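J.: Sequence and predicted structure are below.
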Amino acid sequence: MKRLIPLLVALFSTACAGSLKGQHERAPLDTVDHVDLERYTGTWYEISHYPQRFQRNCTGTTATYELRPDGQINVINRCRKRSLDGRLATAKGRARVVDPATNAKLEVSFFRPFWGDYWIIDLGPDYEYAVVGHPTREYLWILSREPSMSPELYDAILERLRDQGYDTDRLVKTLQAKTE
């Protein structure tokens, strides 16, 4: 056992150093200059995302944001499980601004007391799309006010994401219901 502990410590230290190495080689993640939270509220359709355990089997995913009287934001995420006709799953949380100079850096909590970074890194001039990332670049969502996005806009967003150090090959498109 005495020989096993140093081995485990060495393996853990190597794993941590390897994961931090990529962080030091990358430039810091840029956010948008300013977010008008009132314009940002409402419903967004998920266009694509990095796969995450908590979104497994989700389709038709939406996020709805509502300003609260205390300055925080209600967050309601919904998706259909396995198909667009599947069971509706809902997760409710809240967000708080951590950078009031820009309102672009927020934290979101679905399981208090745990908070996760939610950074708005790209935003349409008319708030028609938004891109949400994380400083580690392990999380990424492309959102739209409509359930679909033009290929030209999507490709332009992907180019800006690559410039920010994101691996756009990891993105998975989200199935959304067609609108008439």
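T.: Alright, I've got the coordinates. Not measured: the values here are computed from a predicted model. Numbers count the residues shown, from 1 in each chain.
J.: alpha carbons only for contacts and neighbour counts from here, please
T.: OK.
J.: how far out from the middle of the chain is the longest helix anywhere in the chain?
T.: The residue-count maximum for a helix in the chain (DSSP state H) belongs to helix 4-25. Its chain's C-alpha centre and that of helix 4-25 lie 26 Å apart, by C-alpha atoms, centre = their mean, to the nearest Å.
J.: and what of stretch 95-104?
T.: With C-alpha atoms, centre = their mean, you get 15 Å for stretch 95-104.
J.: Same check on stretch 55-68?
T.: On the basis of C-alpha atoms, centre = their mean, stretch 55-68 sits 11 Å off its chain's mean C-alpha point.
J.: which residues are contacting it?
T.: 37-38, 40-46, 73-84, 174-177 (C-alpha atoms under 8 Å, 6 or more residues apart in numbering).
J.: go with 7 Å
T.: 41-46, 73-84, 174-177 (C-alpha atoms under 7 Å, 6 or more residues apart in numbering).
J.: put this beside the first:
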Amino acid sequence: MKNLNLIFLMLISSIFVYGKGSEEPFHKSVPYVDMDKFSGDWYVIALIPTIFEKDASNGIENYSIDDKGFIRVKYTYNKGGKDKVMYQKGWIYNTQTNAEWRVRPLWPLKLPYFILELDDNYSYTVIGTNNYDYLWIMARTPQIDHELLDDIINRAVDRGYDRDKIVLMNQDGV
């Protein structure tokens, strides 16, 4: 019962937290995302973690498009020495660019996700939320160049993300 109350409180607080965000120009996303190229595995390199991702390692997001056009997200990670999997469902909100989504981690939430950066070769991406609370820097490989990562983090901070909240994710198990 305690766990149900905790989940309920998290859901309610998330609704208020995500409700405070705005769709301001800061969220200028990339001009276009080719969903076929974007699909597949992305290693989480750095992030502002959700409650589920705190102290996690070896995070890999896998995106695919199902036959109805929904984005299927499979997030695998390790937490406390245990491998875990979380499934989410997404919708392309801006169909002209494919760079703004709504993602449902838990019902009834539909959270705005913005693809803020995407390398021309689809080798790294940056996804953020509309309230600056969550950020994911991901790559097709488990590590990226440190100088490139510093540049990406600096651009995220320029957008309004808190540098002190951005953490590196350990990718030692891959």
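T.: Received, thanks. These numbers come from a predicted model, not from an experiment.
J.: which of the contacts of stretch 55-68 of the first structure are buried?
T.: Neighbour counting with 16 or more other C-alpha atoms under 10 Å marks 41, 43-46, 73-81, 83-84, 174-176 as buried within the contacts of stretch 55-68 of the first structure.
J.: what's the distance between the counterpart of residue 129 of the second structure in the first structure and residue 152 of the first structure?
T.: If you follow residue 129 of the second structure across to the first structure using TM-score structural alignment, you land on residue 134. Distance of residue 134 of the first structure to residue 152 of the first structure, given as C-alpha to C-alpha, to the nearest Å: 24 Å.
J.: More neighbours: which of these two?
T.: Between residue 134 of the first structure and residue 152, counting by other C-alpha atoms under 10 Å, residue 134 is the more crowded of the two (18 against 9).
J.: Closest to the centroid, which residue in the second structure?
T.: Nearest to the geometric centre of the second structure sits residue 136, at 4.5 Å (C-alpha atoms, centre = their mean).
J.: so whatever helix or strand residue 157 of the second structure lives in corresponds to what in the first structure?
T.: Using DSSP states H and E, the element containing residue 157 of the second structure is helix 146-159. Alignment of helix 146-159 of the second structure against the first structure: residues 151-164, by TM-score structural alignment.
J.: again, but for stretch 30-47 of the second structure
T.: Aligned by TM-score structural alignment, stretch 30-47 of the second structure falls on residues 32-49 of the first structure.
J.: Repeat that for stretch 105-113 of the second structure.
T.: Using TM-score structural alignment, the residues of the first structure aligned to stretch 105-113 of the second structure are 110-118.
J.: what's the offset of that stretch from the middle of its chain?
T.: With C-alpha atoms, centre = their mean, you get 13 Å for stretch 110-118 of the first structure.
J.: ok, and what's touching it?
T.: Stretch 110-118 of the first structure is contacted from outside by 92-94, 105-109, 132-134, using C-alpha under 7 Å, 6+ apart.
J.: do stretch 153-168 of the first structure as well
T.: With C-alpha under 7 Å, 6+ apart as the test, stretch 153-168 of the first structure has contacts from 26, 29, 137.
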